[in-house]
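Visitor: with the sequence up front, the predicted model follows.
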Amino acid sequence: MADFGVLTLPAFRGNGHGRHVVRALARHALSRGHEPQYRCQLDNHASVAPHRAGTTKPAIYRRWGTLPDLALDALTARLGRLRAPSSDCTICDLSDAIKLYVAAFQRMPPEALASLLADCGDDPQRREDFMAALFDPPRAAVGQVLDGALARGDLRDDVDRGLLLDLLASLVHDRALFGHAVTSDDEVEQAVHTLLRGVAVDYPKLVEISRKKDGDPQIHHRHA
């Protein structure tokens, strides 16, 4: 057993000094075959949190190695599994897919997402993990809906799929990262309709299909 504690003056807390020292001590103790035991002060909330969660800082670092790795796992768990809607209604499916996108990112604190993205700047592997875990899944769901719309002939042949996907996703990413506005269901539908007016082969036909799927012609009365 290797028992240790790190004291950081209140004025210098929150800068990562204690984290680096604890990681170094824990690694050294483990390399010597010891079980790290970390002591903390009850007035240091960052140190008390692992104890209240039924674990310890050394145990956390053994499992994840770094705080960004822990944050990535936590945000991935919050994201959950996303399935692309498939009703053969382009308006309905695109709207539902973007709403899933919005809901997924609303479960991620903007400051945590931005901080983790910044940590990826000088670590290509972490960036790859970030993209695979948080960036790609919701985009893939929206992409599947676009593929279905293209296959049905609902979208023009000259549509740039990647650009259209970026346009739809940018609404979610912008607000998720900066946290300056909440994206409502109504705004999602407006965004989808605005884009489809420009890229659909027969926009009025898509609106009619959407009305029939919803079973309520008043839902899209703005687009009648």
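Guide: Looks like it arrived, so ask away. Residues are numbered from 1 along each chain as shown.
Visitor: going forward, measure contacts between C-alpha atoms and count neighbours the same way
Guide: OK.
Visitor: now do the end-to-end distance for stretch 54-69.
Guide: 19 Å (C-alpha to C-alpha, to the nearest Å).
Visitor: how about stretch 72-91?
Guide: 32 Å.
Visitor: same question for stretch 191-209.
Guide: The first residue of stretch 191-209 is 18 Å away from its last residue (C-alpha to C-alpha).
Visitor: buried stuff in it?
Guide: A191, V192, H193, L196, V199, A200, V201, Y203, L206, V207, E208, I209 (16 or more other C-alpha atoms under 10 Å).
Visitor: quick check, nearest of those residues to E111?
Guide: Each of the buried residues of stretch 191-209 was scored against E111 by C-alpha to C-alpha, and A191 proved nearest at 25.5 Å.
Visitor: tell me which element the closest residue to L67 other than its chain neighbours is part of?
Guide: Leaving aside its sequence neighbours, L67 sits nearest to Y61 (C-alpha to C-alpha, 6 or more residues apart in numbering; 7.8 Å). Using DSSP states H and E, Y61 maps to helix 57-64.
Visitor: please compare the first structure with the one that follows:
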Amino acid sequence: MTNEGNRGRPRSQQARQAILDAAAALLLERALSEVSMDAVAQRAGVSKATIYRWWPTKEALALDALYAEWNTVRPFPRDTGSLRGDLLSLLRPWARLASSRPYGRVLAALLTTAQSDPVFATEYRQRFVEPRRDQARALFQRATERGEIPAGTKIDVALDLLYGPLYHRLLHGHAPLTDRFVRDVVDMALDGILPGPA
């Protein structure tokens, strides 16, 4: 006998994924201001009511669409045995993905909204910024447990030293976001983090 309670769930998840895929595609084709819920609904083959069931605003949908795109990168890298190796394993795949398409334009639009909308700013940090920082924070905690870095290391400052240059290039586009640049950022940041020779 069919379980009526489960009948709608796969279809519901398919619709949700179709909406995220449609929103991501439209955001990469045009500016956020030019993307409408009507266009997303038409591209995804769903009604606007279906979209509003999960996302109250276009900006919230854009946020989740970008997160879903970037979350295709391995969420937690393997333990390479060193903080440097762990960070490269985390940041290089993300940098390759982020630089492969015009994500900087999408991110800039979301940041603009966050600067003028305190409610969205909180949502942006909770749903987009902090999950990525938590991934890197776990690598520093692992390095502390290995005795590789001092227990009192200011991890949040270290995260800013690492992510700041990457987002700077992504947003401004003044130079490419390459594997070599990621390596240079990691090496220069670790020069100030790792303890020197006794």
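Guide: Yep, it's here. None of the values given here were measured: they were computed from a predicted structure.
Visitor: put one on top of the other, what's the TM-score?
Guide: With the length set by TM-score structural alignment, normalised by the length of the second structure, the two chains reach a TM-score of 0.67; 164 aligned residues with a C-alpha RMSD of 3.2 Å.
Visitor: what sits against R74 of the second structure?
Guide: L90, P93 (C-alpha atoms under 8 Å, 6 or more residues apart in numbering).
Visitor: mind checking the SS state of it?
Guide: Assigned with DSSP: H, G, I helix; E, B strand; the rest coil, R74 of the second structure falls in the coil class.
Visitor: next one: L26 of the second structure
Guide: Under three-state DSSP, L26 of the second structure comes out as helix.
Visitor: relative to E69 of the second structure, how far out is it?
Guide: 13 Å.
Visitor: contacting residues around A65 of the second structure?
Guide: L20, D21, A23, A24.
Visitor: make it 6 Å
Guide: Applying C-alpha atoms under 6 Å, 6 or more residues apart in numbering, we find A65 of the second structure in contact with L20, A24.
Visitor: repeat for E123 of the second structure
Guide: Per C-alpha under 6 Å, 6+ apart, neighbours of E123 of the second structure: none.
Visitor: ok, it to Q115 of the second structure distance?
Guide: 12 Å.
Visitor: likewise for F140 of the second structure?
Guide: 29 Å.
Visitor: of these two, which one has the most company?
Guide: The residue with more neighbours, out of F140 of the second structure and Q115, is F140; 26 against 11, by other C-alpha atoms under 10 Å.
Visitor: in the first structure, what residue corresponds to the more buried one?
Guide: Aligned by TM-score structural alignment, F140 of the second structure pairs with L146 of the first structure.
Visitor: before we move on, what about Q13 of the second structure?
Guide: Counting by TM-score structural alignment, Q13 of the second structure has no partner.
Visitor: in the helix or strand that contains Q13 of the second structure, what's buried?
Guide: Counting by DSSP H and E, the element that carries Q13 of the second structure is helix 9-29. Under the neighbour-count criterion of 16+ other C-alpha under 10 Å, helix 9-29 of the second structure has 15-16, 18-28 buried.
Visitor: what do you get for stretch 148-166 of the first structure?
Guide: Neighbour-count burial for stretch 148-166 of the first structure [16+ other C-alpha under 10 Å]: G148, A149, L150, D154, L155, L164.
Visitor: next: stretch 80-96 of the first structure.
Guide: So for stretch 80-96 of the first structure, counting by 16+ other C-alpha under 10 Å, buried means L82, A84, P85, C89, T90, I91, C92, D93, L94, S95, D96.
Visitor: wait, isn't the second one in contact with A141?
Guide: Yes. Contact criterion C-alpha atoms under 6 Å: A84 of the first structure and A141 qualify, at 4.4 Å.
Visitor: how far away is the nearest residue to A114 of the second structure once chain neighbours are set aside from G5 of the second structure?
Guide: Nearest residue to A114 of the second structure, sequence neighbours excluded (C-alpha to C-alpha, 6+ apart): A121, at 4.2 Å. Going from A121 of the second structure to G5 of the second structure by C-alpha to C-alpha gives 36 Å.
Visitor: higher neighbour count, these two?
Guide: Remark: of A121 of the second structure and G5, A121 carries more neighbours, 17 against 7, as counted by other C-alpha under 10 Å.
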